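Visitor: Next one to model:
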Amino acid sequence: MNGCLVLAATPMGEVLDASERLRTALATADVVAAEDTRRTRHLAAALGVTITGRVVSFYDQVETTRLPGLVEDVANGKTVLLVTDAGMPSVSDPGYRLVAACVERDLPVTCLPGPSAVTTALALSGVPVERFCFDGFPPRKQGPRRAWLETLRTEARACVFFEAPHRLADCLADAVEVLGGDRRGAVCRELTKTYEEVRRGTLAELAEWAVDGARGEITVVLEGARPVAARPEDLVAVVEQLVAEGARLKDACADVATDGVSKREVYEAVLAARRT
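Guide: From the prediction side, this is the model:
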């Protein structure tokens, strides 16, 4: 028996983004677990594919009850294909519990790569994204949302998250208050669809634009916090600690000097501190 759970990314809007492997999987899987069975059948029809396996719904409200049966299907040698409405399963969509359950049973799990709003938005954002974090959906209420934004105040990585269109303006207004209006970002709307739109600018500019309202699926990218330049006096304590551990003063100053602060500036700051 060669059962397997297969996670497959589905198009976010443009049907032609579907991979040939997705077409084959839809046509041959023994079981298709779909977040919305109607949308999955419509997708298959648009791709010219006939689903021959059993189709079952697998969304948040039924995930717990459906899970044991799907795990048993895999254990009994069946191929279970998991798809959501758009993008990659388990990324803010149903899926991770099923993956975890199969992993716990030591059952095969694989993935058919494909469209993802997260990576698409990062690529289009225009801000540095060599390192990034994904935060799903922000809290709905202002207090918890501001607390979440506080955690990003010094976060050096770019942050990408989803937001409901009717909460976007409030979220960006809070971001201006907490993170400052000068931090850059991008709001990506309806990615790969007919009315795709990417708004780039400072948080202040994006917040002003969002006041008029936005529609569709929203993905937001925030620039990471920029490093704060060190001051010579901020490095004095580190130097003194090294000296206390046996280092020569000049060597310690050289060790803690940065691109923005020379070892001479550090040395003079240490001498000044010792005179006070």
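
Visitor: C-alpha from now on. contacts and neighbour counts both.
Guide: Will do.

Visitor: tell me what the host helix or strand of residue 253 is packed against?
Guide: Element membership of residue 253 [criterion: DSSP states H and E] is helix 249-256. For helix 249-256, the packing partners by 3 or more CA pairs under 8 Å, 6 or more residues apart in numbering; DSSP states H and E come out as helix 236-244, helix 263-275.

Visitor: Output those in a markdown table; the columns should cover distance to residue 104 and mean neighbour count.
Guide: Supplementary listing: the helices and strands packed on helix 249-256 in a markdown table, determined by distance: least, CA to CA, whole Å; neighbours: other CA atoms under 10 Å:
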| stretch | distance to residue 104 | mean neighbour count |
| --- | --- | --- |
| helix 236-244 | 47 | 16 |
| helix 263-275 | 55 | 16 |
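
Visitor: For the comparison step, fold the sequence that follows:
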Amino acid sequence: MEPAGAIQETYDIWSWLLPLISGTIGALIGTYGGSYFLQWKQEKKIKNVRSMAVKALNIFKEYAQHKKSYADATNEFNTKLNVSEKRAVVVALHKLGVPFEMPTKDTLNIKNIRLKEVPIDRDEIAAMIVQIDKGNCDNQFFMDIESYFTSNLRLNAVRNVGKKYVEEVHSKSYIDKSNPNTIINPEDWAKSFTPGELKTILVLRCQLANTDYFSSNGSPDPIKIKALIREIEIGLWDNYLFWDYESFMNIRAQHNLANVVQNAFMMNQQPVNNDNAKSAEETNKE
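Guide: Below you'll find the predicted structure:
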């Protein structure tokens, strides 16, 4: 039979040990359980927003079957996605390649977001859905739409003017058959642009005044024109679009003057060199 003192000592040990163990277990459950709950809640939120993005892409996918453009799907996109859903996914979709029309004058209307007249490629939509499902766009969800689309308002406006020139002028021009170095633009093409837009594209127009973008038959090469528009969209032509025309022409005039002076100098040097050669030849004969 166990002594009463030993029983009392055992009781005393458990009296402080049990609360310690239960407190430790409770803390562990609270810590890991809370962490698991927060992670589960976050994953559920991400899965929900991924499904919103896929929902939007499936709308475009349906239109791709009928060879429609993104502009044709504008109404259904704005109808099937509410404002909250669009706020969650539009920036991510734009970064994936969905051509939302960035406002250059008016403020962004989230209830009626516009899309560009660009043909929908079914394979591209499928690739976008894969990227969404893999979670590669999770950090782009819930980005503020207004600040994203308006932060580079002037940049987007200038690039749009450059694209407008390529689409409405350069792609409709042709090479004069009687003079292969002459590009004929559409008649009265300048009337399609405001005075401010004209000043924006003058330097770009000078740089595009070559035959590289035309086929052997004198008509524009559609593949090269498409590549040129893409280059403008990603900013490769920004230097020319933002270059002041007067400064550009001033530098060009200085360059031409330097060439004239150099050519004149070379022409003056040639007779002198010939005279020196003759003198040297006569000296050798003597």
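
Visitor: care to give me the TM-score?
Guide: Superposed pair, TM-score by TM-score structural alignment, normalised by the length of the first structure: 0.30. Supporting alignment: 124 aligned residues with a CA RMSD of 5.4 Å.

Visitor: Format the helices and strands packed on helix 249-256 of the first structure as JSON lines; extra columns: distance to residue 162 of the first structure.
Guide: Putting those into JSON lines (distance: least, CA to CA, whole Å) gives the following:
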{"stretch": "helix 236-244", "distance to residue 162 of the first structure": "41"}
{"stretch": "helix 263-275", "distance to residue 162 of the first structure": "44"}
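
Visitor: how about the strands in the stretch 101-250 of the second structure?
Guide: 174-175, 183-184 (DSSP state E, counting those that start in this stretch).

Visitor: Name the stretch among those strands that sits most buried.
Guide: The highest average neighbour count among those, using mean count of other CA atoms under 10 Å, belongs to strand 174-175 at a mean of 22.

Visitor: tell me what it is packed against?
Guide: In terms of contacts (3+ CA pairs under 8 Å, 6+ apart), strand 174-175 of the second structure is packed against strand 183-184.

Visitor: sorry, back to before: would you turn the strands of the stretch 101-250 of the second structure into CSV with distance to residue 245 of the second structure?
Guide: Formatted as CSV, these follow (distance: least, CA to CA, whole Å):
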stretch, distance to residue 245 of the second structure
strand 174-175, 25
strand 183-184, 21
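
Visitor: I'd like to know which of those strands is closest to residue 12 of the second structure.
Guide: With CA to CA, the closest approach to residue 12 of the second structure among the strands of the stretch 101-250 of the second structure belongs to strand 174-175: 101.1 Å.

Visitor: What count of nearby residues applies to residue 189 of the first structure?
Guide: 22 (other CA atoms under 10 Å).

Visitor: Mind jotting down where the helices sit in the stretch 151-286 of the second structure?
Guide: Ranges of helices in the stretch 151-286 of the second structure, per DSSP state H, counting those that start in this stretch, are 153-168, 195-207, 222-234, 238-241, 245-285.

Visitor: related to what we said a few turns ago, give the buried residues for the helix holding residue 253 of the first structure.
Guide: By 16 or more other CA atoms under 10 Å, the buried positions in helix 249-256 of the first structure come out as 249, 252, 253, 254, 256.

Visitor: how about the helices in the first structure?
Guide: Assigned by DSSP state H, the helices in the first structure fall at 20-28, 37-46, 63-75, 96-104, 117-125, 142-150, 168-179, 203-210, 236-244, 249-256, 263-275.

Visitor: would you list these in JSON lines and tack on distance to residue 55 of the first structure?
Guide: JSON lines is the format used below for these (distance: least, CA to CA, whole Å):
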{"stretch": "helix 20-28", "distance to residue 55 of the first structure": "10"}
{"stretch": "helix 37-46", "distance to residue 55 of the first structure": "7"}
{"stretch": "helix 63-75", "distance to residue 55 of the first structure": "11"}
{"stretch": "helix 96-104", "distance to residue 55 of the first structure": "16"}
{"stretch": "helix 117-125", "distance to residue 55 of the first structure": "25"}
{"stretch": "helix 142-150", "distance to residue 55 of the first structure": "38"}
{"stretch": "helix 168-179", "distance to residue 55 of the first structure": "35"}
{"stretch": "helix 203-210", "distance to residue 55 of the first structure": "40"}
{"stretch": "helix 236-244", "distance to residue 55 of the first structure": "63"}
{"stretch": "helix 249-256", "distance to residue 55 of the first structure": "62"}
{"stretch": "helix 263-275", "distance to residue 55 of the first structure": "68"}
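
Visitor: Tell me which of those helices sits nearest to residue 189 of the first structure.
Guide: Nearest to residue 189 of the first structure, of all those, is helix 117-125, at 9.1 Å by CA to CA.

Visitor: Show me what that closest one is packed up against.
Guide: Helices and strands touching helix 117-125 of the first structure, by 3+ CA pairs under 8 Å, 6+ apart, are strand 158-163, strand 184-189, strand 197-202, strand 218-222.

Visitor: Now that helix: buried residues?
Guide: Neighbour-count burial for helix 117-125 of the first structure [16+ other CA under 10 Å]: 117, 118, 121, 122, 124, 125.

Visitor: got the angle for it vs strand 218-222?
Guide: Interaxial angle of helix 117-125 of the first structure relative to strand 218-222 (axes from the mean of the first three to the mean of the last three CA atoms, to 10 degrees): 60 degrees.

Visitor: what sits up against stretch 254-271 of the second structure?
Guide: Applying CA atoms under 8 Å, 6 or more residues apart in numbering, stretch 254-271 of the second structure has no contact partners.

Visitor: Identify each buried residue in it, please.
Guide: Neighbour-count burial for stretch 254-271 of the second structure, counted by 16+ other CA under 10 Å, picks out no residue.

Visitor: closest to residue 91 of the second structure out of the helices of the stretch 151-286 of the second structure?
Guide: Closest among the helices of the stretch 151-286 of the second structure, using CA to CA: helix 153-168, at 15.4 Å.

Visitor: could you check the angle helix 222-234 makes with that closest one?
Guide: Here helix 153-168 of the second structure runs at an angle of 170 degrees relative to helix 222-234 (the same axes, to 10 degrees).

Visitor: just checking, what packs against helix 153-168 of the second structure?
Guide: Under the contact criterion of 3+ CA pairs under 8 Å, 6+ apart, helix 153-168 of the second structure touches helix 195-207, helix 222-234, helix 238-241.

Visitor: Adding mean neighbour count and distance to residue 4 of the second structure, write those out as JSON lines.
Guide: Shown next, in JSON lines, are these (neighbours: other CA atoms under 10 Å; distance: least, CA to CA, whole Å):
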{"stretch": "helix 195-207", "mean neighbour count": "17", "distance to residue 4 of the second structure": "100"}
{"stretch": "helix 222-234", "mean neighbour count": "15", "distance to residue 4 of the second structure": "87"}
{"stretch": "helix 238-241", "mean neighbour count": "18", "distance to residue 4 of the second structure": "93"}
